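A.B. asks: could you look at this predicted model? Sequence included:
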Amino acid sequence: MALENLRGTLDEAQAVMEECLGAFRPEVGLILGSGLGPLAERIADPVFVPFGEVPGMGVSTANRHVGRFVAGMLGGKRVLAMQGRLHGYEGYTAQEVAFPVWLMARLGAGTLITTNAAGAINESYRVGDFCIMTDQLNFTGRNPITGTEPAAMAPRFFSMLDAYDPALRQLARQTAEALAIPVQEGVYLGLLGPSFETPAEIQMFRSWGADTVAMSVCEEVIAARHVGMRVLGISLVSNMACGVEGASPSDEEVHEVAQTREADFCRLIEGVLLKI
C-alpha cells in the first residue's frame, strides 16, 4: 500500500466494513496473537470478514493466523476482533501493520486490546504466565507515523507516556485476581523478526529493562495512541527467551503452550471486557 494513498484506502476500507457490519459499530478492537485466535470462536452473533476482502489489508501468512475480522458480542461489549494479525516479518510496512488499528478506530473502537505470545527475559517469569504490558521498547526500527499521510490524521508529535492505559492495567490485574489467574507485569520489547533473538541480544535487552520479547504489538500500539485509543496489552509467556535457562525457542513450542492456556486466556479477556 503506497503511503500517499493511506487516507483514501482507509476511506475505502471503512466503507466495505460498514457495508459488511450494517448498523454494528465496535466499542473495542481486539487483536488475537499467535495461538490465541480461538477466543474469536466465543464471539456471539459473529460477522466474518476475511482480510483479503478489505481494501488495504494484507493477507496473514503467519502460521495458524486465520486472517479475518470477527465482529460481534463478547463480554457484553461490541467487539471487532482480528483473528490473526499482520507482521513486519511477512514483508508488510509499518503502515500496513498499523492499518487495521486505524480502521478499528474509524469504525468506532475507542479501546484496543492487543495480545500476543512472547518470550520471557525476566527469569522470575514462567512459561504459561500471562503478562500485562506496562510499557514498550520498540526495537523494530520502524514507526507507522513516519511520512505525511499518518501525520495528517492526528498531530505528528505525541506523547507515549502511559501508552498502556494505567486504569486498564489495574482492571486487568483485578480481574485476574478475582479469577485466580496469576499474572505478571512488565516491559515488552518488540523485534522485527522472523529470526528469534540471540542470547547476546537478550542480555542487552535485560539491561535495558525489558521483561518480555516478541515480533509484534509495538507498531499497533503507536498507531492506536496516535489516534487517541486506550490500549491494554497482554502477553502469554510461551517460552523462555533464547539463552535463558538454556532455552532455544521454536514456533511449535509457542503454539503448544497457547493451547494449554486457552481457557484461562478466554476467561481473562472476557472478564476484562465485562468491566470496561
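C.D. replies: Arrived safely.
A.B. asks: only C-alpha atoms from now on, for both contacts and neighbour counts.
C.D. replies: Will do.
A.B. asks: quick one: the strands in the stretch 1-150 of the chain, in order.
C.D. replies: Listed in chain order, the strands of the stretch 1-150 of the chain (DSSP state E, counting those that start in this stretch) span 28-32, 44-50, 68-74, 77-83, 111-120, 130-138.
A.B. asks: which one of those lies nearest to Val257?
C.D. replies: strand 111-120 (9.2 Å; CA to CA).
A.B. asks: packing partners of that closest one?
C.D. replies: When contacts are defined as 3 or more CA pairs under 8 Å, 6 or more residues apart in numbering; DSSP states H and E, strand 111-120 sits against strand 28-32, strand 212-214, strand 230-240.
A.B. asks: need the residue closest to the centroid of the chain.
C.D. replies: Geometric centre of the chain, nearest residue: Thr114, 3.0 Å, by CA atoms, centre = their mean.
A.B. asks: surely it touches Ile31?
C.D. replies: Yes: the criterion here is CA atoms under 8 Å, and Thr114 meets it with Ile31 at 4.7 Å.
A.B. asks: what separates the residue nearest to Ala223 when sequence neighbours are not counted from Phe196, distance-wise?
C.D. replies: In space, and not counting its chain neighbours, Ala223 is closest to Ala98: 5.9 Å by CA to CA, 6 or more residues apart in numbering. Ala98 is 22 Å from Phe196, where distance means CA to CA, to the nearest Å.
A.B. asks: re earlier: could I get the strands of the stretch 1-150 of the chain as CSV with distance to Glu252?
C.D. replies: As requested, the strands of the stretch 1-150 of the chain are exported to CSV (distance: least, CA to CA, whole Å):
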stretch, distance to Glu252
strand 28-32, 17
strand 44-50, 25
strand 68-74, 22
strand 77-83, 19
strand 111-120, 12
strand 130-138, 19
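A.B. asks: who wins for proximity to Gln259 among those?
C.D. replies: Using CA to CA, the strands of the stretch 1-150 of the chain put strand 111-120 closest to Gln259, at 11.4 Å.
A.B. asks: now do the closest one against strand 77-83, angle only.
C.D. replies: Orientation of strand 111-120 against strand 77-83 (axes from the mean of the first three to the mean of the last three CA atoms, to 10 degrees) gives an angle of 40 degrees.
A.B. asks: check it against this one:
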Amino acid sequence: MMKKINEAVAFIQQQYSNKPLVGIVLGSGLGSFTSEITVEKEIAYSDIPHFPVSTVEGHSGKLIFGQLGGKTVVAMAGRFHYYEGYSVQEVVFPIRVMKFLGIETLLVSNAAGGSTQAFKVGDLMIIKDHISFFTPNPLVGKNIETLGPRFPDMSEPYKKSLIDKVKAIAAAKNIALQEGVYCGVTGPTFETRAEYKLIHQLGGDAVGMSTVQEVIAAVHMGVPVFAMSVITDIGIRDEENTITHDEVLQAAKDAEPKLTYIFKELVAQL
C-alpha cells in the first residue's frame, strides 16, 4: 500500500510542485465549485498511478490544484464509491495520497437523503457525527503504522473547531444550516421507506453512499475533517413520491452557491 501511495504522490509532485494545505472532496452535482479555484494544474485520475477512475454521472474525475481563499488546495472533482465495484482501499486511496501531498485539513461534501421530517430539500447539513456500521471499514486488515494507529479514536471524527467556524460564517451571511448525523450505506439503490425509518430510529438524520470511509481514513492519519451534506431528497415522505438521480443532481446544483461560499470562507480562515 505505501509503495502505491508513494508512487502516486511522486507522479503528482512531478506535475505540480506546490504543497496543498487543504484537500476538498466534491460530491454529486457539486463539481462547479471548482470554478472558484484559481486553477494551476489539473491531473486526470486516469493518468495517476494506482488511482481508480470515477464512473458516476456528476463526477468529472480529476485532481484540481490551485488557490482558494489565499490557500493552496487540491480538490477531487469526482470521488469513488464502494458500489462502483471498488474495494474500500481503492475508495480511500486518494485521501491517503492527499495526506502525503501535505494537506492539513480535509473538507468533504456529499448529496444525502434526509431521514427526518425536520429537513427539506436544499438544506445544508453540517455533519457532526456519523454511523458507519452499514459499510465496510477501510481499516480492516493489517494496519500500516506509517498511516496511523491500529485502533484510532473516533470520538470526534468531525472537528468541532471547524464546525464552529462554519456556524459563524453562515450566521454572518444569514445562511440557514441544519446539523445532524450522517449514516453511510453501500448503495447504489436509494433506500426503501422502511430503511429510512430504521435509519431515523437509529439516530441518523441523513443517509448517503459516500463520506464515512473517507473520513475514517483521514482521521486514522490525523487529518482534521469538516463535512457537509446537501439534502437532495426526503426519505420519510409521501407514499407516492419516488427518487431519481437526476433530481438529486438538480437539488445539489441549486444548493451549490451556499456550500461554495461556506467552503471558500472556511478555507480562508484556516
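C.D. replies: Ah, there it is. Please read these numbers as outputs of a predicted model, since none were measured by experiment.
A.B. asks: what does the TM-score come to for these two?
C.D. replies: Their TM-score after superposition, calculated using TM-score structural alignment, normalised by the length of structure 2, is reported as 0.96; 269 aligned residues with a CA RMSD of 1.2 Å.
A.B. asks: out of the strands of the stretch 1-150 of structure 1, flag the one nearest Glu245 of structure 1.
C.D. replies: strand 111-120 (10.5 Å).
A.B. asks: that closest one vs structure 2, mean deviation?
C.D. replies: By mean CA distance after the TM-score superposition for structure 1, the fitted strand 111-120 of structure 1 averages 0.5 Å away from its aligned residues in structure 2.
A.B. asks: residues contacting the counterpart of Ile43 of structure 1 in structure 2?
C.D. replies: Under the alignment by TM-score structural alignment, Ile43 of structure 1 pairs with Ile37 in structure 2. Neighbouring residues of Ile37 of structure 2 by CA atoms under 8 Å, 6 or more residues apart in numbering: Gly66, Gln67, Leu68.
A.B. asks: wait, Ile12 of structure 2 touches Ile48, no?
C.D. replies: Yes: with contacts counted by CA under 8 Å, Ile12 of structure 2 reaches Ile48, the gap being 7.2 Å.
A.B. asks: out of the helices and strands packed on strand 111-120 of structure 1, which comes closest to Val127 of structure 1?
C.D. replies: Judging those by CA to CA, what sits closest to Val127 of structure 1 is strand 230-240, at 5.2 Å.
A.B. asks: in structure 2, what range does that closest one match?
C.D. replies: So strand 230-240 of structure 1 is aligned with residues 224-234, judged by TM-score structural alignment.
A.B. asks: where do the helices sit along the stretch 151-270 of structure 2?
C.D. replies: Listed in chain order, the helices of the stretch 151-270 of structure 2 (DSSP state H, counting those that start in this stretch) span 160-172, 193-201, 212-220, 245-269.
A.B. asks: save those helices as JSON lines, and put in mean neighbour count and distance to Pro149 of structure 2 too.
C.D. replies: As requested, these are exported to JSON lines (neighbours: other CA atoms under 10 Å; distance: least, CA to CA, whole Å):
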{"stretch": "helix 160-172", "mean neighbour count": "15", "distance to Pro149 of structure 2": "22"}
{"stretch": "helix 193-201", "mean neighbour count": "16", "distance to Pro149 of structure 2": "30"}
{"stretch": "helix 212-220", "mean neighbour count": "24", "distance to Pro149 of structure 2": "7"}
{"stretch": "helix 245-269", "mean neighbour count": "18", "distance to Pro149 of structure 2": "28"}
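A.B. asks: need those in JSON lines with distance to Ile231 of structure 2, can you?
C.D. replies: Listed next are these as JSON lines, based on distance: least, CA to CA, whole Å:
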{"stretch": "helix 160-172", "distance to Ile231 of structure 2": "17"}
{"stretch": "helix 193-201", "distance to Ile231 of structure 2": "14"}
{"stretch": "helix 212-220", "distance to Ile231 of structure 2": "16"}
{"stretch": "helix 245-269", "distance to Ile231 of structure 2": "8"}
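A.B. asks: quick one: which of these is nearest Glu42 of structure 2?
C.D. replies: Closest among the helices of the stretch 151-270 of structure 2, once you apply CA to CA, is helix 245-269, at 19.0 Å.
A.B. asks: give the aligned range of the closest one in structure 1.
C.D. replies: By TM-score structural alignment, helix 245-269 of structure 2 lines up with residues 251-275 in structure 1.
A.B. asks: stretch 97-113 of structure 2 now?
C.D. replies: Stretch 97-113 of structure 2 maps onto residues 103-119 of structure 1, going by TM-score structural alignment.
A.B. asks: buried residues, the matching stretch. List them.
C.D. replies: 103-107, 109-119 (16 or more other CA atoms under 10 Å).
A.B. asks: now do it: everything it contacts.
C.D. replies: Applying CA under 8 Å, 6+ apart, the set of residues contacting stretch 103-119 of structure 1 from outside is 10, 13-14, 18, 25-36, 80, 212-214, 216-217, 224, 227-241, 254, 258.
A.B. asks: now with 7 Å?
C.D. replies: Stretch 103-119 of structure 1 has contacts (CA atoms under 7 Å, 6 or more residues apart in numbering) with 10, 14, 25-34, 212-214, 217, 229-241, 254.
A.B. asks: the helices of the stretch 151-270 of structure 2: which one's closest to Glu239 of structure 2?
C.D. replies: Nearest to Glu239 of structure 2, of all these, is helix 193-201, at 8.6 Å by CA to CA.
A.B. asks: how about Ala227 of structure 2, what does it touch?
C.D. replies: Each residue near Ala227 of structure 2 by CA under 7 Å, 6+ apart is listed here: Leu107, Val108, Ser109, Ile126, Ile127.
A.B. asks: tabulate the helices and strands packed on strand 111-120 of structure 1 (JSON lines), appending distance to Asp264 of structure 1.
C.D. replies: Output for these, formatted as JSON lines (distance: least, CA to CA, whole Å):
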{"stretch": "strand 28-32", "distance to Asp264 of structure 1": "14"}
{"stretch": "strand 212-214", "distance to Asp264 of structure 1": "20"}
{"stretch": "strand 230-240", "distance to Asp264 of structure 1": "10"}
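A.B. asks: mind checking these for the one nearest to Ala180 of structure 1?
C.D. replies: strand 230-240 (15.9 Å).
A.B. asks: quick check: the residue nearest to Leu171 of structure 1 when sequence neighbours are not counted vs Gly67 of structure 1, distance?
C.D. replies: Closest residue to Leu171 of structure 1 in three dimensions, ignoring its sequence neighbours and counting by CA to CA, 6+ apart: Val272, at 6.7 Å. Distance, Val272 of structure 1 to Gly67 of structure 1, using CA to CA: 24 Å.
A.B. asks: one more: Gly29 of structure 1?
C.D. replies: Applying CA to CA to Gly29 of structure 1 and Gly67 of structure 1 gives a distance of 15 Å.
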